[in-house]
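Q: A structural model of the following input is requested.
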Amino acid sequence: MSGTTAERQRLGAGAAGTEVGPGTRRRLRPAGYLWILPALVLCVGLIYYCIAYTAVISTWDWDGLDPFPEHVGAGNYVRIAQDPIFAKTIEHTAVFFVVTFVVQTALGVVFAVLLHSKVRLAVVYKVIIFIPVVLAPAITAPVFRRLYAPDGQFNWVLEHIGLGSLAQPWLGQESTALPVIMAITIWQWTGLTFVLYFAAMAQIDVSVLEAARIDGAGNLRVLASIIWPGVRGTTVALGILSAIGALKTFDVPYLVAVGGPNYATEFLGTYIYRKTIAQSHVGYGAALSVILLVLALGFAILLQVRSREKETTG
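A: Just a heads-up that it's a prediction; the model follows:
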């Protein structure tokens, strides 16, 4: 009996990749490291190297072609601090993040709640809501440029429902260009928010909802006291993704409005492209990229810390 137990222990130790015996030390086989080696090389050898090299370039006054760039130290960062367009991009990013996150969250929760109830053709509605997520901005941008043109379909609809006084060049004036970009982004990404909330709500214990119903809780009470706290983790994750996405926004503002008019839809991403590619200020663009990275990491860490604080105090 004891021999059988010892044999099992020896076989189990061998299966775990260790050698056990008198006078020998336990040794782990590092075979698993070979599987993560490609990802490790990619992250360390490519991504982190590029980040470090971008930080080096940010200290140069360089056009990207001169073999002898001028070292300016923190000069590019000083210029950024005094750049009024950079201040505009930060303002646009903040407004863009708050509006799109709040609206997408509200719509995502409402759609998820409605489709968790007994709705006919629920699968069709899910597909319709999610379709904008898989459409490439390069395909939809010309459609929206035409839709919001002075003689476009949106103004045509306003005129034919008796609201012709509201018709205007939506993308041609500073007061409406940014709201149009936010509306397009909300249309594009609400489907992803809906899918994540729908999955999160599926994890809520049905017995808890039934108990609340038995106690007389109405729909709003159940939503506020059970469903919303139950999807808090999803909300935090979406907040982090939305903050980073707002900082990296490029495709919709550039393809639809090219950052205009008069920088009204300029974001950090479009401004980096304008400075680096269009104007060949590579060092200045690299400094903007470093600032974007720092802001993205700062937002992610801040939201994560705040979420943990709420969990501990809640």
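Q: C-alpha only now, for contacts and for neighbours.
A: Will do.
Q: spatially central residue in this structure, please.
A: Nearest residue to the geometric centre of the chain (CA atoms, centre = their mean): Leu241, 3.0 Å.
Q: from Thr235, how far out is it?
A: 10 Å (CA to CA, to the nearest Å).
Q: what does Gly269 give?
A: Using CA to CA, we find Gly269 at a distance of 25 Å from Thr235.
Q: same deal with Pro137?
A: Applying CA to CA to Pro137 and Thr235 gives a distance of 25 Å.
Q: check Ala55 too.
A: Taking CA to CA, one finds Ala55 at 33 Å from Thr235.
Q: before we move on, what about Ala81?
A: 33 Å.
Q: who has more neighbours out of the two?
A: Thr235 (21 against 10; other CA atoms under 10 Å).
Q: could you pull out the strands in the stretch 51-200 of the chain for me?
A: With strands called from DSSP state E, counting those that start in this stretch, the stretch 51-200 of the chain shows them at 60-61, 70-71.
Q: tell me the most buried of the ones you listed?
A: Among the strands of the stretch 51-200 of the chain, strand 60-61 has the highest mean neighbour count (mean count of other CA atoms under 10 Å), at a mean of 22.
Q: pull the distance from that one to the chain's centre.
A: In terms of CA atoms, centre = their mean, to the nearest Å, the gap separating the centre of strand 60-61 from the centre of its chain is 31 Å.
Q: stretch 114-128: end-to-end distance?
A: Using CA to CA, the two ends of stretch 114-128 sit 14 Å apart.
Q: in that stretch, what's buried?
A: Buried positions in stretch 114-128, judged by neighbour count with 16 or more other CA atoms under 10 Å: 115, 126.
Q: ok now that stretch, how far from the chain's centre?
A: Mean-position distance between stretch 114-128 and its chain equals 26 Å (CA atoms, centre = their mean).
Q: how about stretch 157-172?
A: For stretch 157-172, the distance to the chain centre is 32 Å (CA atoms, centre = their mean).
Q: okay if I get the strands of the stretch 51-200 of the chain as TSV plus distance to Ser225?
A: Shown next, in TSV, are those (distance: least, CA to CA, whole Å):
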stretch	distance to Ser225
strand 60-61	55
strand 70-71	58
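Q: of all the ones you listed, which one is nearest Val109?
A: For the strands of the stretch 51-200 of the chain, proximity to Val109 was assessed by CA to CA; strand 60-61 is nearest, at 47.3 Å.
Q: what does that closest one rub up against?
A: 69-73, 76, 281-284 (CA atoms under 8 Å, 6 or more residues apart in numbering).
Q: ok, stretch 236-251 next?
A: 93-94, 96-97, 101, 137-138, 193, 267-270, 292, 295-296, 299-300, 303-304, 307.
Q: if we go to 7 Å?
A: 93, 96-97, 101, 137, 267-270, 292, 296, 299-300, 303, 307 (CA atoms under 7 Å, 6 or more residues apart in numbering).
Q: can you give me the buried ones in that stretch?
A: 236-244, 246-251.
Q: the residues you listed in strands, which ones?
A: The strands, defined by DSSP state E, take in nothing from those.
Q: alongside the first, I'd like the structure of this one:
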Amino acid sequence: MPARTRTRPAPEAPAPPATTARVATGKKRRNTMWLFLLPALALYAFVVLVPSGRGALLAFTDWDGLSPDRAWVGLQNFTAILDDADARAAVGQTLLIAVAITIIQNGVGLLLALGVNTRIKSRNVLRVFLFAPAVMTPVVTGALWKNLLAPDGAVNWALDSTGLGGLKQDWLGDPNIALWSIVGVVVWQFAGYSMVIFLAGLQGIPQDVYEAAEVDGAGPWTRFRHVVFPLLAPATTINLMLSIIGGLKLFDQVWVMTGGGPGHSTDTLSTLIYKDAFQFGEFAYSIALAIVLTVFVAIISSGQYWLLRRQEESSR
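A: Got it, this is the predicted structure:
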């Protein structure tokens, strides 16, 4: 009977010393990175995540913000939002303000960026002048325009002085105009901020691209539509994200200028949250509204970012 032979697998070749060293170096760097990150992450969790989580649990109670007693009510506060006419109106007004600010602010910002990207001698002075409102605090901006838009304020006085007295309005007292007055103030303040981001994108476009399009016979509008605007996709993404998030969270200008009035015509989710918590003592209900606002911001901003990123990739 022939003897059996056992075939052993060939031993694996040892990894090259250089590869082993690179792997060890990579692991060491990752470990070092986590050593630096852990204190910051622990502080962030202690200051933000844990309080936010515990606060969110209060939305499922009937706590009034002062009493030590609280009872678990489940989803009662969230279902109450559906039956609250003021809350439904605030949701609609919040979305309207956010969309209006996003469209108008970025449209104006893009026009300003195109204007100051030319070779006019005063372009640097104009850039500073147009960006200046963005560095003002929203509270100061709101107080300033509250006085300017008063019935006897400078805006109506200027209209009257220039023979346009028929255009005088109660800008903050008319429910049909007050919300759009706030939108105009926010656009006035932050259009320069959008301008700077668009301007950075414009200055990042090589001059050769403009010259090649001009040689091909493309006019100004054709160059902008088919050359400039597609290359501004990253700047557009940033501006739209910042505008929509800022519009959804808008509070300061609204509170200072109208306090949500007249009536509830300019109430946003942020102002309604403040009123329910600190004026009406419905603290748990206000937290439920805050959670709804957070979900709105997360869903809308994530969806917008996904769409804009796809558009960026398709334009490359």
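Q: if we can go back for a sec, can you tell which of the strands of the stretch 51-200 of the first structure is closest to Val119 of the first structure?
A: Shortest distance between Val119 of the first structure and these, using CA to CA, is found for strand 60-61: 60.0 Å.
Q: with the second structure overlaid, report how far the closest one is off on average.
A: For strand 60-61 of the first structure, the mean deviation from the second structure after alignment is 0.8 Å (mean CA distance after the TM-score superposition for the first structure).
Q: wait, what's in contact with Ala71 of the second structure?
A: So Ala71 of the second structure contacts 61-62 (CA under 7 Å, 6+ apart).
Q: burial check on the closest residue to Pro132 of the first structure other than its chain neighbours, number of neighbours?
A: In this structure, Pro132 of the first structure finds its nearest non-sequential neighbour in Gln188, 4.8 Å apart by CA to CA, 6 or more residues apart in numbering. Using other CA under 10 Å, the number of residues around Gln188 of the first structure comes to 22.
Q: ok, now how distant is Gln188 of the first structure from Gly3 of the first structure?
A: 66 Å.
Q: which members of the contacts of strand 60-61 of the first structure are the farthest-apart pair?
A: Gly73 and His281 (15.1 Å).
Q: how close does Asn31 of the second structure get to Ala24 of the second structure?
A: Distance of Asn31 of the second structure to Ala24 of the second structure, computed by CA to CA: 11 Å.
Q: for Leu49 of the second structure, same thing?
A: Counting by CA to CA, the gap from Leu49 of the second structure to Ala24 of the second structure is 34 Å.
Q: same deal with Ala100 of the second structure?
A: Distance of Ala100 of the second structure to Ala24 of the second structure, given as CA to CA: 54 Å.
Q: those two: which is more packed in?
A: For Ala100 of the second structure versus Ala24, the count of surrounding residues by other CA under 10 Å is larger for Ala100: 19 against 11.
Q: now that one: closest residue in space that isn't a chain neighbour?
A: Val183 (7.1 Å).
Q: what of Pro69 of the first structure?
A: Distances taken as CA to CA, 6+ apart place Trp62 nearest to Pro69 of the first structure, at 5.1 Å, with adjacent residues excluded.
Q: alignment lookup: that neighbour to the second structure.
A: Under the alignment (TM-score structural alignment), Trp62 of the first structure pairs with Trp63 of the second structure.
Q: that match contacts Asn77, correct?
A: No - counting by CA atoms under 7 Å, Trp63 of the second structure sits too far from Asn77 to count as a contact (10.8 Å).
Q: coming back round to it: which ones among the contacts of strand 60-61 of the first structure lie within helices?
A: The helices, defined by DSSP state H, take in 76, 282-284 from these.
Q: between these, which is nearest Asp215 of the first structure?
A: Tyr284 (62.0 Å).
Q: rewinding a little: just give me the closest of the ones in helices among the contacts of strand 60-61 of the first structure to Arg221 of the first structure.
A: Tyr284 (52.2 Å).
Q: gap between that closest one and Ile80 of the first structure?
A: From Tyr284 of the first structure to Ile80 of the first structure the distance is 8 Å (CA to CA).
Q: which one's more surrounded, those two?
A: Set side by side, Tyr284 of the first structure and Ile80 show more neighbours around Tyr284, with 24 against 17, by other CA under 10 Å.
Q: excluding chain neighbours, what is closest to the more buried one?
A: Spatial nearest neighbour of Tyr284 of the first structure, excluding adjacent residues (CA to CA, 6+ apart): Asn76 at 5.5 Å.
Q: doesn't Ile272 make contact with Gly285 of the first structure?
A: Yes - taking contacts as CA under 7 Å, Gly285 of the first structure lies within contact range of Ile272: 5.0 Å.
Q: settle it for me: which of those two has more neighbours?
A: Between Gly285 of the first structure and Ile272, counted using other CA under 10 Å, the more crowded position is Gly285 (27 against 24).
Q: residues touching that one, list them.
A: Applying CA under 7 Å, 6+ apart, the residues near Gly285 of the first structure are 272, 275-276.
Q: which of these lies closest to Tyr148 of the first structure?
A: Ile272 (26.1 Å).
Q: so the closest one, which of the three states?
A: Judged by DSSP: H, G, I helix; E, B strand; the rest coil, the three-state class of Ile272 of the first structure is helix.
Q: measure it to Val41 of the first structure for me?
A: Using CA to CA, one obtains 28 Å as the distance from Ile272 of the first structure to Val41 of the first structure.
Q: over to Leu302 of the first structure?
A: Counting by CA to CA, the gap from Leu302 of the first structure to Val41 of the first structure is 29 Å.
Q: looking at the strands of the stretch 51-200 of the first structure, spot the one closest to Glu159 of the first structure.
A: That would be strand 60-61 among those, by CA to CA, at 52.3 Å.
Q: gap between Leu172 of the second structure and Ala100 of the second structure?
A: 18 Å.
Q: can you pull out the helices in the stretch 51-200 of the second structure?
A: Assigned by DSSP state H, counting those that start in this stretch, the stretch 51-200 of the second structure shows helices spanning 76-83, 85-116, 123-131, 138-148, 154-161, 178-203.
Q: which of the ones you listed sits closest to His264 of the second structure?
A: helix 85-116 (7.1 Å).
Q: that closest one vs the first structure, mean deviation?
A: Once fitted to the first structure, helix 85-116 of the second structure is off its aligned match by 1.4 Å on average (mean CA distance after the TM-score superposition for the first structure).
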